[in-house]
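# sequence-free structure coming up:
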């Protein structure tokens, strides 16, 4: 549990980012979403197969009592802690995608995703999706109507392949980098956006600890789904109103 001083520090960080991001007019024309942990609440499903993954790939089992602690660590540290070498990642991702495709019926979107995506579409905001998951799983979870709202897709991206995927989206979009916003829930998401020099919005409801995400200086922090729409459609919106 975070201390009172820790919570105050996080609140101060969020307000600082919010005020600085609200000082300029925002004119994002393309939002690039991560899927798992940002649009889809897939973490409980992943937790349920962790022991199976550890046994199959000779990894050190995850201590389920320390899951919250892991949310503060970057992926390479988590891999090292559990004896997962980088050469195992393609096989692990392939296995996980296959299992999710055939046995992922319990995965649902976060509350408010449908209204948020539809509102963006209704206001001519273009959307893209960059994910390590498959388009088949994304379509099943979102449903055809929401899936078809997206203009660009990059699926089956490797764990550390998001910078390259974002570059492909940038080229296909024909927009300036300042006109697009990447949105995600993990440390590797914000790192990928920084590498290709596009603004980033961190969500509070996904995997990585929000204080850790804030320490990477994202341009925006979203603590509620509706704030994404508020930012894009109301340039003068300041997040300190919602903190």
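In hand now; what should we look at? Just so you know, these numbers come straight off a predicted model, no measurement behind them.
# for the rest of this, base every contact and every neighbour count on C-alpha atoms.
Noted.
# please identify which helix or strand holds the closest residue in space to residue 13 that isn't next to it in sequence.
In space, and not counting its chain neighbours, residue 13 is closest to residue 214: 6.7 Å by C-alpha to C-alpha, 6 or more residues apart in numbering. Taking DSSP states H and E as the criterion, residue 214 maps to helix 210-215.
# okay, one more to line up with it:
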């Protein structure tokens, strides 16, 4: 079945928010009772799954929703200064010109996403934005989109930079393209067996084309 819709994660996939998020989470460490991370620890965290990262941080589970809310609010104060991942703009425009519908599913706030897209002249590319997905609830949003737009799983590809993005795609039975330029390292992404793993935005258009013809079972 022909792919019609490409859905993207936002932070780390489209927007280069890595440094801003590290600075914010380190600044909030004392308030929420976890240790700030240095560069060495950060490199270790990149090789862990999303659930392993939370376990390693030893943040009390009851504090996580409040922490995420604060991080999103603080990120909103920086969003106007952030830029897309280098090469991502060209890839997005190319996919749009090829006739794909583009969407965003993110746990970030919609105001943050819209401000970023507007500031970088990307708002015209996206047909929908679903925000506020819980940390491990993106599959529910993907399934909602399938129902709302009367789409079959084979008609959708989800593009993300974390292991939880791959898992959400698999749970929703849509193809997963993992990008190696975001938070999680390519090694841990590969362990979670996405349909495709790419390392540069310049590879995205070809990866989408390959997903049109290669069945998941053949990979």
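Received it, and whenever you're ready, just let me know what you need. Keep in mind the model is a prediction, meaning the values are calculated, not measured.
# and the TM-score between them?
Here the TM-score for the pair of chains, by TM-score structural alignment, normalised by the length of structure 2, is 0.89; 213 aligned residues with a C-alpha RMSD of 2.1 Å.
# returning to that earlier point: off-centre distance for the helix holding residue 214 of structure 1?
Put simply, helix 210-215 of structure 1 sits 13 Å off its chain's centre (C-alpha atoms, centre = their mean, to the nearest Å).
# quick one: map the residue nearest to residue 13 of structure 1 onto structure 2.
Counting by TM-score structural alignment, residue 214 of structure 1 corresponds to residue 190 in structure 2.
# ranges for the strands of structure 2?
5-8, 101-105, 128-130, 156-160, 175-179, 196-198 (DSSP state E).
# after superposition, how close is the first one to structure 1?
This points to strand 5-8 of structure 2. For strand 5-8 of structure 2, the mean deviation from structure 1 after alignment is 0.6 Å (mean C-alpha distance after the TM-score superposition for structure 1).
# packing partners for that strand?
strand 101-105, strand 156-160 (3 or more C-alpha pairs under 8 Å, 6 or more residues apart in numbering; DSSP states H and E).
# centre of the chain to that strand, how far?
Remark: strand 5-8 of structure 2 is offset 11 Å from the chain centroid, using C-alpha atoms, centre = their mean.
# what's that strand aligned against in structure 1?
The aligned range for strand 5-8 of structure 2 is 30-33, by TM-score structural alignment.
# could you do the fourth one as well?
Mapped onto structure 1 using TM-score structural alignment, strand 156-160 of structure 2 covers residues 180-184.
# residues in contact with that stretch?
Residues external to stretch 180-184 of structure 1 that are found in contact with it (C-alpha atoms under 8 Å, 6 or more residues apart in numbering): 28-35, 37-38, 189-190, 193, 198-203.
# which one of the helices and strands packed on strand 5-8 of structure 2 is the most hemmed in?
Most buried of the helices and strands packed on strand 5-8 of structure 2, by mean neighbour count (mean count of other C-alpha atoms under 10 Å): strand 156-160, with a mean of 28.
# how much does that strand stray from structure 1?
Relative to structure 1, strand 156-160 of structure 2 is 0.5 Å off (mean C-alpha distance after the TM-score superposition for structure 1).
# quick one on the thing from earlier: for residue 150 of structure 2, find the nearest of the helices and strands packed on strand 5-8 of structure 2.
Distance to residue 150 of structure 2, taken as C-alpha to C-alpha, is lowest for strand 156-160 among the helices and strands packed on strand 5-8 of structure 2, at 11.1 Å.
# how near is the residue positioned nearest the centre of structure 1 to residue 63 of structure 1?
Most central in structure 1 under C-alpha atoms, centre = their mean is residue 184, positioned 2.3 Å from the mean C-alpha point. Distance from residue 184 of structure 1 to residue 63 of structure 1, counting by C-alpha to C-alpha, to the nearest Å: 25 Å.
# and for residue 37 of structure 1?
Look at residue 37 of structure 1 and residue 63 of structure 1: by C-alpha to C-alpha, they are 20 Å apart.
# nearest to residue 85 of structure 2, of the strands of structure 2?
Of all those, strand 175-179 sits nearest to residue 85 of structure 2, with 11.2 Å by C-alpha to C-alpha.
# what span of structure 2 is stretch 66-73 of structure 1 aligned with?
Under TM-score structural alignment, stretch 66-73 of structure 1 corresponds to residues 41-48 of structure 2.
# now find how far off-centre that stretch is within its chain.
Averaging C-alpha positions (C-alpha atoms, centre = their mean) puts stretch 41-48 of structure 2 17 Å from its chain's average.
# please enumerate residues in contact with that stretch?
The contact list for stretch 41-48 of structure 2 (C-alpha under 8 Å, 6+ apart) reads 53, 183-185, 187-188.
# which residues in structure 2 form helices?
Counting by DSSP state H, structure 2 has helices at residues 18-27, 29-32, 39-45, 50-57, 64-76, 88-97, 110-119, 138-148, 163-172, 186-191, 204-213.
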